[in-house]
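Student: Generate a structure from the sequence data that follows.
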Amino acid sequence: MDGFSLSVVLADDHPALLAGVQQGLSSVGTIRVTGTAGNSTELIRLLDMDGCDVLVSDYSMPGKEYGDGMTLFSFIRRRYPSIKLVVLTMLDNPAMLGALRDQGICCLVSKADAVSHLIPAIHAAATGGTYYSPAMEKIVRMLDMNGRRGTSEALSKRELEVLRLYASGLTVNEIAERLNRSKKTISTQKGRAMQKLGIERDVDLLRYAIEHGIVAGASQPGMPASRETPHN
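Tutor: The predicted structure follows:
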């Protein structure tokens, strides 16, 4: 493989992590880190100027012009179809990881695993392959065992309705009043929806609803990426 190298851009909003990853890849002869970005605005500017073979990006980089997560990744795949993607993240939510796989993003590395796992992940991404670091492999295996569990298809119509209203900003009390159900029923349906999706935090529930089109969100390229989390 003499003379072969992949140009790689790193994107993460934690400078120390960027430095550590860059150092960890510096001795790999087949990988050249050609740039780093701390947010989506910097990232798109960098890709417009130089491009790369493989982008290694965090999932959550909030607050800038092009958003983050699936919103950012979908935009990148449309704008730079030749760039391959590796997601490096602390994300351990089955619903979110299932959504990444559904979008054809199949090289996932957990920040809980050694940086060295990025090396095979980058090579796999460049050739259209699949790579999951050990922590990701466990979650993916669980997704495969559970079938569609972990996606909105697992939700009942009433659970999906509660999720949509909750993610749109209504409180449990307001949803109960609107749907003419008890507060206890709404809380139970919301809890079941979160359990089926493998979601534990309300902020992740909101992100899931926005990124899957269950409720409209402002986190679109060219629009403000931030939004208040709904009240409990």
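Student: From here on, just use CA atoms for contacts and neighbour counts.
Tutor: OK.
Student: Show me where this protein has its strands.
Tutor: For the chain, the strands defined by DSSP state E occupy 6-11, 31-37, 54-57, 84-89, 107-110, 131-132.
Student: from those, which stretch is densest packed?
Tutor: strand 107-110 (a mean of 28; mean count of other C-alpha atoms under 10 Å).
Student: so what secondary structure elements neighbour that strand?
Tutor: The contact analysis (3 or more C-alpha pairs under 8 Å, 6 or more residues apart in numbering; DSSP states H and E) places strand 107-110 against strand 84-89, helix 118-126, strand 131-132, helix 134-146.
Student: Just send these back as CSV, with distance to Met96 too.
Tutor: Below are the helices and strands packed on strand 107-110 laid out as CSV (distance: least, C-alpha to C-alpha, whole Å):
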stretch, distance to Met96
strand 84-89, 11
helix 118-126, 19
strand 131-132, 15
helix 134-146, 11
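Student: Nearest to Val8, out of those?
Tutor: Of all the helices and strands packed on strand 107-110, helix 118-126 sits nearest to Val8, with 8.3 Å by C-alpha to C-alpha.
Student: Kindly compare burial across the helices and strands packed on strand 107-110 and name the winner.
Tutor: Using mean count of other C-alpha under 10 Å, strand 84-89 ranks as the most buried of those, with a mean of 25.
Student: That one to helix 118-126, inter-axis angle?
Tutor: Counting by axes from the mean of the first three to the mean of the last three C-alpha atoms, to 10 degrees, strand 84-89 lies at 140 degrees to helix 118-126.
Student: Can you give me the buried ones in the longest helix belonging to the chain?
Tutor: The longest helix of the chain (DSSP state H) is helix 183-197. Along helix 183-197, these residues count as buried under the neighbour rule (16 or more other C-alpha atoms under 10 Å): 183, 186-187, 189-194, 196-197.
Student: One more, so I can put them side by side:
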Amino acid sequence: MAKNNILVACATTTLFLLLVSLCPLRTSADTDTDEMVLDVDGNPLEVGSEYYVQSVGGGSSSPAKWLRRSRMSYAPVACPRRVVETTDASEAVKIIPQNTTEKHIRASWDVQIDSGYTAICKEDGVWSMALSGTIMSPQLLVSASGPDIDSSGGLFQINKAGASSYKITYGPPPGGEAPPGYFGDLGIVEAFVFGDLILGVAGTNAEPLQVTFTKKTWGSHQAVASA
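Tutor: Take a look at the predicted model:
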């Protein structure tokens, strides 16, 4: 009888261990309650992929507008180049989470946004914040030329803004030197040359800019370019 009990116990233990081994391990992403950030096709934003960032609004009769670096690096626009809203959609960005082991981007995560390196202005392409304006009326503008007033580049968050749109929020990185209170939702803050509009911290009384993301592929590039 004792021998049978031992055999039953061993079989039960073996079955339990087998069931445990078949259960998938949960990662930090699995337990994270933050929802995935989706592109216009309803797919989660992929770490390592490039995306065109389109402004939402303006009406169906208005031309599509996109976020990208200024196309000018000479007078009257000197380096570093700002991030602008423009009808030129030839530049996509990468969204980079602080945890580089993750495969997708979730809302409210701290991320960097990278327009990519260019020899113009010797830019590394990482979005950061640049202080502009006057002492009495300062503005915090988005630069795509690497660290400016940030000591280690800017940290942003992407959060839900509408049914299928998002807003981008700036927060200074740990150890960053952004002036206290100079962070918040991004919006269009001032006019730029040739009709482009500069992206910056919108302020407490302004509406944040709502955006969508289109994954860069050969087909999407053609569609975006003709929009």
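Student: Any idea what the TM-score comes out to?
Tutor: TM-score of the superposed chains, computed with TM-score structural alignment, normalised by the length of the second structure, equals 0.24; 101 aligned residues with a C-alpha RMSD of 6.2 Å.
Student: between the buried residues of helix 183-197 of the first structure, which is closest to Pro94 of the first structure?
Tutor: Using C-alpha to C-alpha, the buried residues of helix 183-197 of the first structure come closest to Pro94 of the first structure at Leu197, 7.1 Å.
Student: Quick one: neighbours of Glu190 of the second structure, just the number.
Tutor: 14 (other C-alpha atoms under 10 Å).
Student: gap between it and Leu199 of the second structure?
Tutor: 8 Å (C-alpha to C-alpha, to the nearest Å).
Student: again, but for Ser55 of the second structure
Tutor: Ser55 of the second structure is 11 Å from Leu199 of the second structure, by C-alpha to C-alpha.
Student: and the longest helix for the second structure?
Tutor: Ranking each helix of the second structure by length (DSSP H) puts helix 2-22 first.
Student: could you point out which element follows that one?
Tutor: Note on helix 2-22 of the second structure: by DSSP states H and E, the next helix or strand toward the C-terminus is helix 28-31.
Student: Enumerate the positions of stretch 35-50 of the first structure that are buried.
Tutor: 35-44, 46-47.
Student: Kindly apply the preceding question to stretch 173-183 of the first structure instead.
Tutor: Taking 16+ other C-alpha under 10 Å as the criterion, stretch 173-183 of the first structure shows 175-176, 183 as buried.
Student: Tabulate the residues you listed (a markdown table), appending distance to Arg101 of the first structure.
Tutor: Output for those, formatted as a markdown table (distance: C-alpha to C-alpha, whole Å):
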| residue | distance to Arg101 of the first structure |
| --- | --- |
| Ile175 | 32 |
| Ala176 | 35 |
| Lys183 | 35 |
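Student: Make a markdown table out of the buried residues of stretch 35-50 of the first structure and add distance to Ala167 of the first structure.
Tutor: As requested, the buried residues of stretch 35-50 of the first structure are arranged in a markdown table below (distance: C-alpha to C-alpha, whole Å):
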| residue | distance to Ala167 of the first structure |
| --- | --- |
| Gly35 | 36 |
| Thr36 | 33 |
| Ala37 | 30 |
| Gly38 | 28 |
| Asn39 | 25 |
| Ser40 | 24 |
| Thr41 | 26 |
| Glu42 | 29 |
| Leu43 | 28 |
| Ile44 | 28 |
| Leu46 | 33 |
| Leu47 | 33 |
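Student: For Leu131 of the second structure, give me its contacts.
Tutor: 138-141, 149 (C-alpha atoms under 8 Å, 6 or more residues apart in numbering).
Student: Recalculate using a threshold of 7 Å.
Tutor: 138-141 (C-alpha atoms under 7 Å, 6 or more residues apart in numbering).
Student: Where does His221 of the second structure sit, in terms of helix or strand?
Tutor: helix 218-225.
Student: ok, and for that helix, which residues are buried?
Tutor: So helix 218-225 of the second structure, judged by 16+ other C-alpha under 10 Å, has buried residues 221, 224.
Student: Apart from its chain neighbours, what residue comes closest to Val211 of the second structure?
Tutor: Ser55 (4.5 Å; C-alpha to C-alpha, 6 or more residues apart in numbering).
Student: doesn't Gln210 make contact with the one you found?
Tutor: Yes. Counting by C-alpha atoms under 7 Å, Ser55 of the second structure touches Gln210, with 6.0 Å between them.
Student: what about Glu50 of the second structure, distance to Lys94 of the second structure?
Tutor: 5 Å.
Student: Can you name the two of the contacts of Leu131 of the second structure that sit furthest apart?
Tutor: Spatial extent of the contacts of Leu131 of the second structure (C-alpha to C-alpha) is set by the pair Pro138 and Leu141 at 9.7 Å.
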